[in-house]
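Trainee: no sequence on this one, just coordinates:
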C-alpha cells in the first residue's frame, strides 16, 4: 500500500525551475533512495514535501490524506518526520535535553516520562555516553546521530533522511546503517532518503530514484538505475560505468 505519494511537484525560484513534475511514491515499510548531483533538486523536494515552502503545483498525500503545504510541526505529529543535512540541535542544551524536547513535542507528559523515553532512545542509538554533553560541542558523527535520534523521538511512520551519512568516515557509517535496517525490520518505518554514498544506497534501498536538473530521469531497482546510461552520464561518471 502506498503510504507517501508525491505527484507532479513543481517549484521555481525567480524563474529558475528547481523541480519539474516530480512524481515519487513510497509504499508502507519500503525504503526508497534518491540520488543525483548537488543542485539536482533533492533537498528542495524534501522542503516542499515537509512544508518548509509550498510547491507551485502538485500535491503530496500521506496515507491517502492531502498534506500539501502543511506546516512541518503538523506533519511531524501526523508521522512524517525529516532530518536535515545541516544539523539543527539546540546547541546550549545537552544531548539528553535535545531529545527530551523532541519527545515532549508529541505531547508526552510529565517531563520525567519524556526524559525516560529520551534516555531509552539515546541508549538505542549509542549516544548515552554523550547524554550530559552540550550538543554544540559534539563531534560531527555524534551530531549526525543526534539529528536522527531527535527524529526518532517523533515516532515517525515515514522518515525523510537528508544525507544522514554526510561527513562520516566508513567506520562511523556502519552503526547508522545498522540502526536504519533495524528500524525498518523491527518497527516497519518507511523511509525516503537522499544519499551520495553508493554503498549505503545499495544496502538500504528497495528502489532508487535519480534526479537531474529538478526532474526524475530514472527509477527502479538499485541495479537497474545504477547501470542506466543516463545515470552514469549525468551522475556516476564513465569510470563507474566501466567498473560496473
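Mentor: Looks like it came in fine. These figures come from a predicted structure and were not determined experimentally. Numbering: from 1, shown residues only.

Trainee: okay, CA-based contacts and neighbour counts for the rest of this
Mentor: Fine.

Trainee: Point me to the helix or strand that includes the spatially most central residue of the chain.
Mentor: Centroid-nearest residue in the chain, with C-alpha atoms, centre = their mean: residue 161, separated by 1.1 Å. Using DSSP states H and E, residue 161 sits within strand 158-162.

Trainee: second one coming, line it up with the first:
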C-alpha cells in the first residue's frame, strides 16, 4: 500500500446532503491518496453509505465538490463515473443471478462499442481465479453462496481496471475465509494494479490493519481523520462511536 501522504486521487470538499430537512452529511472534506486504502467508520446513521452514494453519482450533493484526479465529478451519472474509474460494491452483494459467474464479469464491458472478446474473456478468467471462483465460471450466480456472490461482485468491480473502488460493508456476515480472501485481494489490487479503495466497515480491527488512512463520521460530520491508530484513539471517536471499556 502507498504511504499515507500520497498525492490525492479522490478529494471531497465541503460535501453536504439533506433529506427533507434532515442533515445526512454535513461539510465533509477528506481525500483518498493514489494507491491507498482509506477506511470510513462511524455509527449507524452517520452518513457513510450516503457519502458513497454521492461519490459514485447515485445521489447529488446539496453543496460541495468532488474531484477525481483533479477533474470535477460532482453531479455526474454513475455510468459516467464508472467510465472514469469509480466502481462500487454494496452492503448486500448485487449480482445478476440468472447469468453465470463468467457472464457477470462481462456486464461492465457491454457499453464498449468494439469489445475484443478474447482479452475480455482472459481478464474475466483471471479475475475469477484471483478471487478463487475459477471452478464456478459456468455456474449461474444464484447457485453460489452469499460469500461467493460477494467475491463475484468484487471481481466484477475490477474488470474495467478502476482507479478507485468504493466498498460498503464488504466483511459483514461473511465466513472468515471469505474475509481473508477479500483482504488479500484488496491488498494485491492496490499493489499490482494501482487502484485505491474507500471502504466502509464496522469491522474496525480489520480496517485499522489494512488502511493507510481512516475517517470517522459522527452525525454526518467528520469527527476525525488521519492515521488509523491515531483516529481510533481520539476522544471524539471513542465517545461518538467506539465506546469505552468498563475495565
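Mentor: Okay, I see it. Everything quoted here is computed from the prediction, not taken from an experiment.

Trainee: if we can go back for a sec, what stretch of structure 2 lies opposite the strand holding residue 161 of structure 1 in the alignment?
Mentor: Here strand 158-162 of structure 1 aligns to structure 2 at residues 164-168, judged by TM-score structural alignment.

Trainee: related to what we said a few turns ago, counting by contacts, list what the strand holding residue 161 of structure 1 packs against.
Mentor: strand 80-82, strand 190-194 (3 or more C-alpha pairs under 8 Å, 6 or more residues apart in numbering; DSSP states H and E).

Trainee: wait, what's in contact with the nearest residue to residue 174 of structure 2 once chain neighbours are set aside?
Mentor: Spatial nearest neighbour of residue 174 of structure 2, excluding adjacent residues (C-alpha to C-alpha, 6 or more residues apart in numbering): residue 147 at 5.6 Å. Under the criterion of C-alpha atoms under 8 Å, 6 or more residues apart in numbering, the neighbours of residue 147 of structure 2 are 174, 175, 178.

Trainee: follow-up on the earlier one: which of the helices and strands packed on strand 158-162 of structure 1 sits closest to residue 240 of structure 1?
Mentor: For these, the distance to residue 240 of structure 1 is smallest for strand 190-194, at 19.5 Å, taking C-alpha to C-alpha.

Trainee: Specify the angle between the closest one and strand 158-162 in degrees.
Mentor: 10 degrees (axes from the mean of the first three to the mean of the last three C-alpha atoms, to 10 degrees).

Trainee: What is the corresponding segment of structure 2 for strand 190-194 of structure 1?
Mentor: So strand 190-194 of structure 1 sits over residues 196-200 in structure 2, by TM-score structural alignment.

Trainee: and what of stretch 69-88 of structure 1?
Mentor: So stretch 69-88 of structure 1 sits over residues 75-94 in structure 2, by TM-score structural alignment.

Trainee: Equivalent analysis for stretch 26-43 of structure 1, please.
Mentor: Against structure 2, stretch 26-43 of structure 1 falls on residues 32-49 (TM-score structural alignment).

Trainee: tell me which residues in the matching stretch are buried?
Mentor: 32-43, 46-49 (16 or more other C-alpha atoms under 10 Å).

Trainee: So what's the gap between that stretch and the chain middle?
Mentor: Centroid displacement of stretch 32-49 of structure 2 relative to its chain, using C-alpha atoms, centre = their mean, to the nearest Å, is 8 Å.

Trainee: Show the end-to-end separation of that stretch, please.
Mentor: Terminal residues of stretch 32-49 of structure 2 lie 16 Å apart, using C-alpha to C-alpha, to the nearest Å.

Trainee: so what secondary structure elements neighbour the helix or strand harbouring residue 48 of structure 1?
Mentor: Per DSSP H and E, residue 48 of structure 1 falls inside helix 42-49. The contact analysis (3+ C-alpha pairs under 8 Å, 6+ apart) places helix 42-49 of structure 1 against strand 16-27.

Trainee: quick one: the strand it packs on to strand 190-194, angle?
Mentor: 150 degrees.

Trainee: so how far does whichever helix or strand comes after strand 16-27 of structure 1 sit from its counterpart in structure 2?
Mentor: Scanning forward in sequence from strand 16-27 of structure 1 by DSSP H and E, the next helix or strand is strand 31-35. Superposing on structure 2 and averaging over aligned pairs (mean C-alpha distance after the TM-score superposition for structure 1), strand 31-35 of structure 1 comes out at 0.7 Å.

Trainee: got the angle for strand 31-35 of structure 1 vs strand 158-162?
Mentor: 30 degrees.

Trainee: Show me what strand 31-35 of structure 1 is in contact with.
Mentor: 26, 42, 190-196, 201, 204-211.

Trainee: which other residues reach the helix ranked longest in structure 2?
Mentor: Ordering each helix of structure 2 by length in residues (DSSP state H) puts helix 176-193 first. Applying C-alpha under 8 Å, 6+ apart, the contact partners of helix 176-193 of structure 2 are 1, 35-37, 130-131, 147-148, 151, 161, 171, 195-197, 210.

Trainee: how about a cut-off of 7 Å?
Mentor: For helix 176-193 of structure 2, contacts defined as C-alpha atoms under 7 Å, 6 or more residues apart in numbering pick out 1, 35, 36, 131, 147, 171, 195, 196.

Trainee: Closest to residue 25 of structure 2 out of those?
Mentor: Among these, and counting by C-alpha to C-alpha, the member closest to residue 25 of structure 2 is residue 196, at 22.7 Å.

Trainee: Touching, that closest one and residue 31? I think so.
Mentor: No: counting by C-alpha atoms under 7 Å, residue 196 of structure 2 stays clear of residue 31, with 11.2 Å between them.

Trainee: between these two, which one's more packed in?
Mentor: Looking at residue 196 of structure 2 and residue 31 with other C-alpha atoms under 10 Å, you find the greater number of neighbours at residue 196, namely 28 against 20.
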